[in-house]
Every structure is written in C-alpha cells, then in structure tokens.
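In: Here is my input; please provide its structure:
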Amino acid sequence: MASAWYAFARWATKTFFYGSKGGLRSVGQENVPLTGPLIVAPNHVSNLDPPAVACGTKRRQLRFMAKEELFKGFLGKLISSLGAFPVKRGEGDTESIRNAIAILESGEALLIFPEGTRGDGRTMLPVNRGVTMLAKRTNALVLPVGIIGTHIVSPKGAKGKSHPMLVAYGEPFTYQQTATGANERENRELFAAELEKRILALCNANGLPLKSAASIEGSAESGGPAPELAG
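Out: Alright, predicted model coming up:
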C-alpha cells in the first residue's frame, strides 16, 4: 500500500511531467506482486527511467537506489521522502548493500537497474553481480521490466524530444528457479542470462529493438557485420 505522499507524487509526475513529454502508459501491471520482497529490474536508458517505473504501476510502492550525488538540497530531500537511499558507484558500498537487503527482507519492493548505469538505447549492458547477489541472498521475486521511449525524450548526453513512453512489466521469477548449474558460478550466469533474456524480450515486443552485448560481440567475432540497430 503506497503512502498518501508517494501516491500523490506518482500521480502528479505521471499526469503533468510525463503527460507533457508525450505520455506514459504501462502494460503487464497484473504481473507486479501485491506483497512480499520484490526486486524490480528494468533496462536503463535514461534519467527518466526510475520515476517512469514507479509511475507505471499503482500496485506497489518502490524503494530506490540512487547515486549519492543526488542527495543534496531540495532534490535530496524530495527523493529521500519518496524512498530513495544513496549508493556510492564504482566502489564497494557495504552500507547501501545492507540497506537493500534489509528493505527486501522486510517485504518491500526495491528498484535496481541490473546494468548499473545507462545504456545507449541499442545495446543492453551485462547484468551486474549486485542484483544477482541480492536475488540469491534474499529469495526475493525478480520482476523484469522493459522501458521504451524514455531514451528519446531524455537521451544520454543529447537533447531529446516529446515521444510516447511505455513501461512493460514481465512475469516474476526467482534465483532459485534458474539455479540448475553444476556450481554457484554457473548458477549466477544462468540467472543473469535469464534476466537479460526476459528484459530484452519485453523491450523488443514493445518497440525497442534492444540487443545484448554478447550478441553484438558474437557477430563481430564471426566476421560478419554487426546488425543495424534502431535508435
């Protein structure tokens, strides 16, 4: 159940901000579990992604990891009031990891970008070990999410334009369901591959022809031309 402040902020952001940028809609909201620990795992192509995922569903209130540089002044107070907590990127931040584990163990929903940073809207970066560790450690359901269109409205390092945006929520699964390998290393790889496959499928089914980094590298190594990717 979302707090009144969170619900108001979600409504206002979706109605006035995203509404002025081309509109935001969602599909697959029925896949979002109403209760229990949940890792919400989308692709990441724009700074607009975190609020887009939160605005896309009324079924859960989400907690967020955000880079510590954002926790200054009014913006820092605002995102803190909406459930964000800081993480130090590029180094081992044990406090943020403990916070994430505690949030999931208390039965909340936590938004984590498996790629760790924004991609270019053409290629999905590899799934990092942080989300894999949390999925294994907490036994939380993992909800794959595809975000489409935000990279056009607010692209990385460029000027955007108005464009319809979509958040697609897929079917959740657990680390344990994919852990069929001979050892833990294989199990981690199997989980990462499954999560990547599901996110890519959601993106491609809803208009974003995102490719995996491995498929691009494989094409280049085979001697053939890399596939043409839409922006």
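In: only C-alpha atoms for contact and neighbour calcs from this point on.
Out: Noted.
In: just checking, what packs against the top strand by length along the chain?
Out: Longest strand in the chain by number of residues, with DSSP state E as the criterion: strand 141-148. Secondary-structure packing of strand 141-148 (3 or more Cα pairs under 8 Å, 6 or more residues apart in numbering; DSSP states H and E): strand 38-42, strand 165-169, helix 184-205.
In: just the angle between the last one and strand 141-148, please?
Out: Pointing back at helix 184-205 there. Helix 184-205 runs at 40 degrees relative to strand 141-148, counting by axes from the mean of the first three to the mean of the last three Cα atoms, to 10 degrees.
In: which helices and strands sit right next to the next helix or strand after helix 184-205?
Out: Sequence order places strand 211-212 as the next helix or strand after helix 184-205, per DSSP states H and E. Contacts defined by 3+ Cα pairs under 8 Å, 6+ apart place strand 211-212 against strand 123-124, helix 184-205.
In: want to throw those into JSON lines with mean neighbour count?
Out: Conversion of the helices and strands packed on strand 211-212 to JSON lines gives the following (neighbours: other Cα atoms under 10 Å):
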{"stretch": "strand 123-124", "mean neighbour count": "20"}
{"stretch": "helix 184-205", "mean neighbour count": "19"}
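In: And these: which comes nearest Arg25?
Out: Nearest of the helices and strands packed on strand 211-212 to Arg25, taken as Cα to Cα: helix 184-205 at 14.1 Å.
In: just the helices in this structure please.
Out: Here the chain has its helices, by DSSP state H, at 4-12, 19-20, 49-55, 73-81, 94-105, 129-138, 150-153, 175-178, 184-205, 213-221.
In: Next, the structure of the following sequence, for comparison with the previous one:
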Amino acid sequence: MRKWLLRLLWVAAALLISLRYRVRAVGRERVPAAGAVLLLGNHVSWLDWLLVQIALRRRLLRYMMERSIYESPVLRWMFRLGRTIPVSSKASKQAFEEAAAALNAGEAVGIFPEGGISRRCEIEKFYRGFEIIASQSHQGEIVPFYIEGMCGSRLSYTRKTHAGRRWSLRRPVTVVFGAPMPLGSSADTVRGAVMQLKDTIAQ
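Out: Reported below is the predicted structural model:
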C-alpha cells in the first residue's frame, strides 16, 4: 500500500512540477534500475530532491534530510511516507547507520554532501559523512549528479544575486548523471566528478 501511494504521489508531483519546470535528464541510464546506489550531487534549491527523483526512471529513492526540515508540521507525513532519513549534528550516527542499512538492503539513497543549499550557485565543499555510510555498506556504488538551471530561481537562496536570466513560463532544468564510481570514493573525488559534469553541461 505504501509503495502504491508513493508512486501516486510521485506522478502527481511530476505533473505539478512540469507546469513550471521542463526537466531534462542526461545519463539516467547510468543509475541502476535495481540494487544499492548512493546518489551524490550539488544542492541549489529547495526543490532539488524532487527534480532528481523526476529525472530518474527509478522511484522510491530515499533521501537524507536535515531533521529541522523533516519535522515540518505540514510536510512531515510525506517525509515519513517516503522513509526519509532525518539527520542532525546530535543524531548523525543513527542516521548514518540507517542509510547504510538501506544500501545493504539494496535500496537507493540520495545525499547532498554540501550539507545545505548553496548561497553562491557554486559547488561547495563536500562533507565526508557519506564516506562513513559507505564504509558501513557491503554493496552498491556511487552515482554523481549535477543539477543545472535552478540558480536564481525563487526556490533558491540566489534569487536576488543571480536573477539575471530571462523569465520563462517553464524554466528549463537539466539533471545530468555521471558514470558510477566505487563506493569507497572520497569526498574530494566525488566533488571532482560533479565538477566535471558541470563543465560538460557548460560546453
């Protein structure tokens, strides 16, 4: 029942998002259709988690999320339904263990390693929390991704500083997925892969 309800919600969300955003996926065949995978990429807006999910054929992606957002009275029911993994500085160990258990169960987990939404439209430092998760996981691989097009949007912190682009009825957004990487890849290595994806789009 939970899975069917989630799929229904994803379909509804995708339809709503399509009214404002034209999402294009590049390289989504690099994300395995089944089995453990850790998706790591940049964080530009409040909508990123949904854009990545829409860009994939694979549903039921589990995300790690800051607990203060997870506890939102309005959205908490949805986060719980989607089995989102709340994380905070005071309870990171439990969150890391839950994420590792999800990978060991063959699930897909999404993390934004910058630790928050960028305020400069730049790829910030990648924190090493996901390395701890990977070290506790017995299977899976990393797939890096890069989101292009949300810089300066109303749902970002860069609305005023990067709002020079021409307004359009449907904002074009590209989510590009990179080649799979070993689960033991370092934060710097994964960040470098995401940077390369950014450069690929810019060409």
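In: After superposition, what's the TM-score here?
Out: Here the superposed chains carry a TM-score of 0.84, computed using TM-score structural alignment, normalised by the length of the second structure; 192 aligned residues with a Cα RMSD of 2.3 Å.
In: if we can go back for a sec, right, so of the helices and strands packed on strand 141-148 of the first structure, which gets closest to Ala102 of the first structure?
Out: Of these, nearest to Ala102 of the first structure by Cα to Cα is strand 38-42, at 12.1 Å.
In: With the second structure overlaid, how far apart is the closest one on average?
Out: Once fitted to the second structure, strand 38-42 of the first structure is off its aligned match by 0.8 Å on average (mean Cα distance after the TM-score superposition for the first structure).
In: sorry, back to before: who wins for proximity to Ile103 of the first structure among the helices and strands packed on strand 211-212 of the first structure?
Out: Ranking these by distance to Ile103 of the first structure, with Cα to Cα as the measure, places helix 184-205 first at 21.0 Å.
In: Just tell me which of the helices and strands packed on strand 141-148 of the first structure ends up closest to Asn99 of the first structure.
Out: Between Asn99 of the first structure and these, the shortest gap by Cα to Cα is with strand 38-42, which sits at 13.4 Å.
In: And the residue nearest the centre of the first structure?
Out: Pro42 (2.5 Å; Cα atoms, centre = their mean).
In: Turn the helices of the first structure into TSV, columns for distance to Thr35 of the first structure.
Out: Converted to TSV, the helices of the first structure look like this (distance: least, Cα to Cα, whole Å):
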stretch	distance to Thr35 of the first structure
helix 4-12	17
helix 19-20	29
helix 49-55	16
helix 73-81	21
helix 94-105	11
helix 129-138	15
helix 150-153	28
helix 175-178	18
helix 184-205	21
helix 213-221	34
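In: I figured Gln136 of the second structure hits Ala100, correct?
Out: Yes - using Cα atoms under 8 Å, Gln136 of the second structure makes contact with Ala100 at a distance of 5.8 Å.
In: Compare these two (neighbour count), which wins?
Out: Neighbours per residue, other Cα atoms under 10 Å: of Gln136 of the second structure and Ala100, the larger number sits with Ala100, 25 against 16.
In: residue contacts, that one?
Out: Residues counted as contacts of Ala100 of the second structure (Cα atoms under 8 Å, 6 or more residues apart in numbering) are Ile133, Ala134, Gln136, Ser137.
In: which one of those residues sits closest to Thr158 of the second structure?
Out: Of the contacts of Ala100 of the second structure, the one sitting nearest to Thr158 of the second structure (Cα to Cα) turns out to be Ile133, at 30.5 Å.
In: Aligned to that closest one, what sits in the first structure?
Out: Matched by TM-score structural alignment, Ile133 of the second structure corresponds to Leu134 in the first structure.
In: Could you measure from its match over to Ala192 of the first structure?
Out: Going from Leu134 of the first structure to Ala192 of the first structure by Cα to Cα, to the nearest Å gives 12 Å.
In: Ok, Ala220 of the first structure next?
Out: Taking Cα to Cα as the measure, Ala220 of the first structure falls 22 Å from Ala192 of the first structure.
In: returning to what we had before: my guess is the residue nearest to the centre of the first structure meets Leu110, correct?
Out: No - at 11.3 Å, Pro42 of the first structure does not count as touching Leu110 under the criterion of Cα under 8 Å.
In: Just give me the neighbour total for the spatially closest residue to Pro164 of the first structure that is not a sequence neighbour.
Out: Once flanking residues are discounted, Pro164 of the first structure sits nearest to Gly22: 4.5 Å by Cα to Cα, 6 or more residues apart in numbering. Neighbours of Gly22 of the first structure under the rule other Cα under 10 Å: 15.
In: can you check Ala102 of the first structure too?
Out: When neighbours are counted by other Cα under 10 Å, Ala102 of the first structure registers 13.
In: For it, give me its contacts.
Out: With Cα under 8 Å, 6+ apart, Ala102 of the first structure has no contacts at all.
In: Look at stretch 142-155 of the second structure and report the distance between its end residues.
Out: Across stretch 142-155 of the second structure, first to last residue, Cα to Cα, it's 27 Å.
In: now that stretch, how far from the centre of its chain.
Out: In terms of Cα atoms, centre = their mean, to the nearest Å, the centre of stretch 142-155 of the second structure is found 9 Å from the chain centre.
In: same thing with stretch 57-66 of the second structure?
Out: Here stretch 57-66 of the second structure is found 7 Å from its chain centre; the criterion is Cα atoms, centre = their mean.
In: Tell me the span between the first and last residue of that stretch.
Out: So stretch 57-66 of the second structure: terminal residues 25 Å apart, Cα to Cα.
In: quick one: Leu81 of the second structure and Leu6 touch, right?
Out: Yes - with contacts counted by Cα under 8 Å, Leu81 of the second structure reaches Leu6, the gap being 7.3 Å.
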